[in-house]
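Enquirer: sequence and predicted structure below; questions after.
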Amino acid sequence: MSDVDLVSLDLSDQSLVGMNLSGSVLHGVDLSDSDLRGIDLSDSDLWDVDLFGADLTGANLTGADLRDTDLPDADLRRRSEGLRPVRR
């Protein structure tokens, strides 16, 4: 599953391990405390997404737009390369 639009969903405390969401749009999605190990979010728009406490170990965030996304306590160990700041 890739290139999907997820808007204003509560997916907190869920397991999305290894899911392919590359090229997707996630706006206003709550992924807090979710297990996102190995998820592919490459080239996705993650605007205003809550990742508080999410496990992003091994996640692919290459080219992802993390505008207004909350990352406190998110586990980004062994994530793929490609995480870069957005210039405004």
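Expert: Yes, it's here. Numbers count the residues shown, from 1 in each chain.

Enquirer: only C-alpha atoms for contact and neighbour calcs from this point on.
Expert: Fine.

Enquirer: which residues of the protein fall in strands?
Expert: 5-7, 25-27, 45-47 (DSSP state E).

Enquirer: alongside the first one, take a look at this:
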Amino acid sequence: MKKPDESLIRKLELHKQWLESVGKDPSGQQLELIEADLSYLDLVGFDLSGSVLPAANLNYADLSSVDLSRAYLHSASGVEVNLTNADLIKADLTSASLISSIVRDAKLIRVNLTDADLTNADLSNADLRYAHLGLSVLNRTILKGANLEGLGLSESRLVDVDLFGAIGTDTINASQITVVTNSVEEVLIGVDNIRAWLKSASQHEHSR
């Protein structure tokens, strides 16, 4: 794990000033970095809320407990990124790749994960209320104990997903999803069928 260089630290400090000046005399500068390489960085303790980081490389970075609320992370790559207990409320992670990421206990309320790849991601106990996961790939994704109230899931693909103990499955919004369990693929059509399947899955311990 690496520490940010002086140039990035300066930009992070300016971003903090910008956040603190909202509604006051403007100072600092919003963090805007296109295709930034933040891989392997230890960013714990920095405030990245409202940052603009499209296509950022977050592979193997430590963002545990970091505030990323309302951050723009469209098409970001986050292989094995640590987002434990991070605040991603209303963040935009459309088309992001979060393969094998650790997102336990994270706040993902109204996050946009449309068309995201969550293969092998661990979202145990995450708060996904009213999040958008339409068109996403959830291959062996762990959602144990997650709050799925109002979650949007249309056209997503769920392969051997662990939903044990997840709550809010009876409020999920989706017209069609594809589920694969033990190599058996099934297309579920209609919100009632989808909710029934998800509720059943949440009541059974998953064997991996």
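Expert: Nice, I can see it. Owing to the predicted nature of the structure, the values given are computational and were not obtained by experimental measurement.

Enquirer: neighbours around the counterpart of residue 50 of the first structure in the second structure, how many?
Expert: In the second structure, residue 50 of the first structure lines up with residue 77, judged by TM-score structural alignment. When neighbours are counted by other C-alpha atoms under 10 Å, residue 77 of the second structure registers 27.

Enquirer: now residue 77 of the second structure: how far from residue 184 of the second structure?
Expert: Distance from residue 77 of the second structure to residue 184 of the second structure, counting by C-alpha to C-alpha, to the nearest Å: 29 Å.

Enquirer: then residue 14 of the second structure?
Expert: Taking C-alpha to C-alpha, one finds residue 14 of the second structure at 52 Å from residue 184 of the second structure.

Enquirer: the more surrounded of these two?
Expert: More neighbours surround residue 14 than the other of residue 14 of the second structure and residue 184, with 17 against 9 (other C-alpha under 10 Å).

Enquirer: where's the more buried one relative to residue 179 of the second structure, distance?
Expert: With C-alpha to C-alpha as the criterion, residue 14 of the second structure and residue 179 of the second structure are 45 Å apart.

Enquirer: repeat that for residue 51 of the second structure.
Expert: Taking C-alpha to C-alpha, one finds residue 51 of the second structure at 35 Å from residue 179 of the second structure.

Enquirer: likewise residue 13 of the second structure?
Expert: From residue 13 of the second structure to residue 179 of the second structure the distance is 45 Å (C-alpha to C-alpha).

Enquirer: now do residue 44 of the second structure
Expert: 36 Å.

Enquirer: between these two, point out the one with more neighbours.
Expert: residue 179 (22 against 16).

Enquirer: ok, the more buried one - contacts?
Expert: 157, 158, 159, 160, 185, 186, 187, 188 (C-alpha atoms under 8 Å, 6 or more residues apart in numbering).

Enquirer: start and end residues in the first structure for the helix or strand it falls within, please.
Expert: Under DSSP states H and E, the secondary-structure element containing residue 179 of the second structure is strand 176-181. Taking TM-score structural alignment as the measure, the first structure aligns no residues with strand 176-181 of the second structure.

Enquirer: thank you, goodbye.
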